[in-house]
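Student: below: sequence and its predicted model.
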Amino acid sequence: MKLHNDNLIFSPSDLILFLESPFASWMEHFSLISPEALDLKDQDDAMMLMLQDKGAEHESSVLEGLKQQGLTIANIGLSSDKKAATIQAMKEGADVVFQACLSKGKFTGFADFLVKVAGSSQLGDYHYEIWDTKLSKSLQPYYTIQLCCYQEMIAAIQGRYSNDFVIILGDQTQQRLRTQEFYYYYQSVKNAFLQLHEEFDLEKYPNPSDSKSWGCWSNYAKQLLKEADHLSQVATITRSQIKKLNADGIQTMQDLIDSDKPSIKSLNTDVYKRLKAQAQIQRKSEGLTTPLFEIINTHEKLGLALLPQHSENDVYFDIEGFPLIEGGLEYLWGCTYFDEKGDRKFIDFWAHNEIEEKIAFKSFIEWVYARWQQDPTMHIYHYANYEIAACKKLMCRYGVCEFEVDQLLRNEVFVDLNRTGFVGDSIF
């Protein structure tokens, strides 16, 4: 999104941002007309910058593959007037137009590739398909919105959009999708997007809690929710629960804390009581170094009660992975534990390539397996399924430690804290 002669110019990427976060889309508009708003923007994300570099490498790899097929390539990036150069290349029938500059109405964008295919158009007995590169190894729904926007723009030149568009994933596989299956959904998203920006009001920003994410405005969104004492701050609360509470007059976290209502319409009474107790303990915990907590007495084991008995030899385990190379790389295996004196210790296993990854995996498994053999009551605590999935993946990839991993899994030595419902500032 940018301003040109006091007019807003949008890109297909702006539609994707809107789909994920109407709030972030509104903030992008706001920052254009009020530059001081840029101070509210998050700092550059190093991972995002790295993803951009990897995306450019993937795009260059696809371009090189097309060149090796002997196809004529029109590289629009080398032209001063990119829009005119794109139209000229299409009229001349280049096999591939790279970084094509397309526009229609308020939208302008650069398509990765236009690929010439048979089929009549205003250009002659051929027309162009949109091909786009993505680092992901699987299709994502929002890809279709971006590609349909390009289809609408290319139709302004050749008089039609192509029957299909192609997405080249990070593993070089090509996914061909039918334009017609997504075009009307794209139109509905585009209309909602344009309505937001055509009716832009500085006094009315979209509620951050209604967005799936906040883009590069996350810190500001959290600040607004905190200032509004929004119910979304209550741990584990869902959007549907917030709507039910709002419908019964409970608009803020403090409203929930102060509420003397015995029940809420359409909301399970036990859930209502739990949310109220959760809000109360979070409010009491504000400003404390260690959050307060309560033990819930119940006949069945729930939450932290699911955890096994403590052992002096317990291990707390986390993996850091790098997904931007083929197959990924589990580059850091970190464990903290307590020694016989009760002092906290840390052990790490690093990997910079596949050879070191195999060594790190094997070393970690042998270390924790030996620890478990010495003390069958010890456990390995981790959060969510990533660590287990990584161990299974590398066990199969390298053909090592199959027996040890199998024994650790069968005997439930790994304990997933996420499955206990363990969250910060939580009572369960």
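Tutor: Thanks, I have it.
Student: contacts and neighbour counts: CA atoms only from here.
Tutor: OK.
Student: so who does the residue nearest the centre of the chain touch?
Tutor: Residue closest to the mean C-alpha point of the chain, counted by Cα atoms, centre = their mean, is S213 at 8.4 Å. By Cα atoms under 8 Å, 6 or more residues apart in numbering, the contact list for S213 reads 20-21.
Student: tell me the secondary structure for it?
Tutor: Three-state assignment for S213 (DSSP: H, G, I helix; E, B strand; the rest coil): coil.
Student: this is the comparison structure:
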Amino acid sequence: MGCKYACFQDWSVSMGKQKRPALSAEEAVITEAGLKHEKKYLQSLKDRGVGVFEVPQQGTAEERAELTKAAMRKGKEVVYQAALYSHPWIGFADFLIKCDEPSDLGDYSYYPLDTKLKKTATADHLIQLSLYAYLIAQVQGKMPSEARIITGDGAEKAVYTNIAHYYFLEAKNRLENFIAGHYFPSQPDPCKHCSDCAWKDGCDQIWESQDHLCRIANIRKTQIKKLKDNDINTVTELVELDDNYNIKKLSSRIFQKIKKQATLQKHKEKTGKSVTELLPLEGGRGFNRLPVPDSGDLFFDMEGDPLYSDGLEYLFGVYYRSDGEDFKAFWGHNHEEEKAAFERVMLFFGEHLQKFPNAHIYHYNHYEVTALKRLSSRYGVCEDEVDDFLRRGTLVDLYKVVREGI
């Protein structure tokens, strides 16, 4: 499903051939939040008087799997930290929940339930739960008809196992063949999973040592392939090409753009000094996106906590020119305060723009616009004001200006 190189690294860890990289600070925070979410659900079961068998964390995976099987055969209501094993597969489900569907165990069976910080189920979640369902079936003689997820906002969502089962089997067979055939990649290739991959730092070191073309900012995989098809394999080789060099299936304009970016990066690498060059002006792009400056222009930034239950926009910051204070901060430490802060900042915008009707609100990238639309929809307030900002072009994205202009 994902990156073959990362898959190989994970397999090497499972075989004891290497250690997994230490968690980054961000990963550690997410892991802690995930464990807290899981423990909160566990406590809610106990508070309701549900009988929970907790599988000990000591012992081998096989020993823990035997304890899990024994608990299932005894008909425990809930099995926590269940170890599920069927060679060569092993999985650790957060919870197994007893239900009334008959199975080889008796007049009952189990389905898996996992706690997740995300608010919606993802494809990865479906595959993970499908693996658990497959392993549960090896014990109770039938597939669970469903699995469940407790999402980050506390909602319990059902996932029907037949939806992803056959895709899971295909993915399972692919992985087994990959391991059995030793089709291990000799080096990593950049992919969409890189940004949140545990192996990213190691891959970056490899690409840096190889002077890999992927290190050129904003280059696409298809463009890298076209360059390599023309025997251009490093950034240095690209930079040393004549400006009029012909690359098959790559337009001269795109080639010049990639080569110029590579040249600027190489200059920084050699001298330690950054160099910027302005791109040719185009209608409605780059610096042509900028409106006429106004003394009342506002510069707006937001900060959010994605790990807070259902997300939280905790800071709305606005910088502006004035005789007094130049920065306003609107804080929200919970959802009630978030709503109030949103309404206050929107009121400030409205009153300020009445005084400065030609002013604009500048932000960087789409986060602020997306968050304002989400908050107005969630709380049912300021919807007309947000819509008015969007229609009138009051909000100006400086990221687009920079990306298209430099």
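Tutor: Sure thing, it's come through. Everything quoted here is computed from the prediction, not taken from an experiment.
Student: helix or strand right after the biggest helix by length in structure 1?
Tutor: Criterion DSSP state H: the longest helix present in structure 1 is helix 46-68. Downstream of helix 46-68 of structure 1, the first helix or strand assigned by DSSP states H and E is strand 73-75.
Student: so where do the strands sit in the stretch 1-150 of structure 1?
Tutor: 2-4, 7-9, 73-75, 96-104, 107-121, 124-133 (DSSP state E, counting those that start in this stretch).
Student: my bad, the stretch 201-350 of structure 2
Tutor: For the stretch 201-350 of structure 2, applying DSSP E, counting those that start in this stretch gives strands covering 298-305, 312-320, 327-331.
Student: give me the mean deviation of the shortest one from structure 1.
Tutor: Okay, so that is strand 327-331 of structure 2. Taking mean Cα distance after the TM-score superposition for structure 1, the mean distance separating strand 327-331 of structure 2 from the aligned residues in structure 1 is 3.1 Å.
Student: now the second one
Tutor: After superposition onto structure 1, strand 312-320 of structure 2 lies on average 2.3 Å away from the residues it aligns with, using mean Cα distance after the TM-score superposition for structure 1.
Student: picking up where we left off before, so which of the strands of the stretch 201-350 of structure 2 is the most packed in?
Tutor: strand 312-320 (a mean of 20; mean count of other Cα atoms under 10 Å).
Student: surely F165 of structure 1 is within a strand?
Tutor: Yes: secondary structure assignment places F165 of structure 1 in a strand (three-state DSSP).
Student: element containing L196 of structure 1?
Tutor: L196 of structure 1 belongs to helix 180-198, assigned by DSSP H and E.
Student: tell me the buried residues in that helix?
Tutor: By neighbour count on 16 or more other Cα atoms under 10 Å, the buried set for helix 180-198 of structure 1 is 183, 186, 189-190, 193, 196.
Student: what distance do you get for the aligned residue in structure 2 for Y150 of structure 1 to A93 of structure 2?
Tutor: Using TM-score structural alignment, the partner of Y150 of structure 1 in structure 2 is Y132. Using Cα to Cα, to the nearest Å, Y132 of structure 2 is found at 7 Å from A93 of structure 2.
Student: overlap in contacts of the two?
Tutor: 84, 112.
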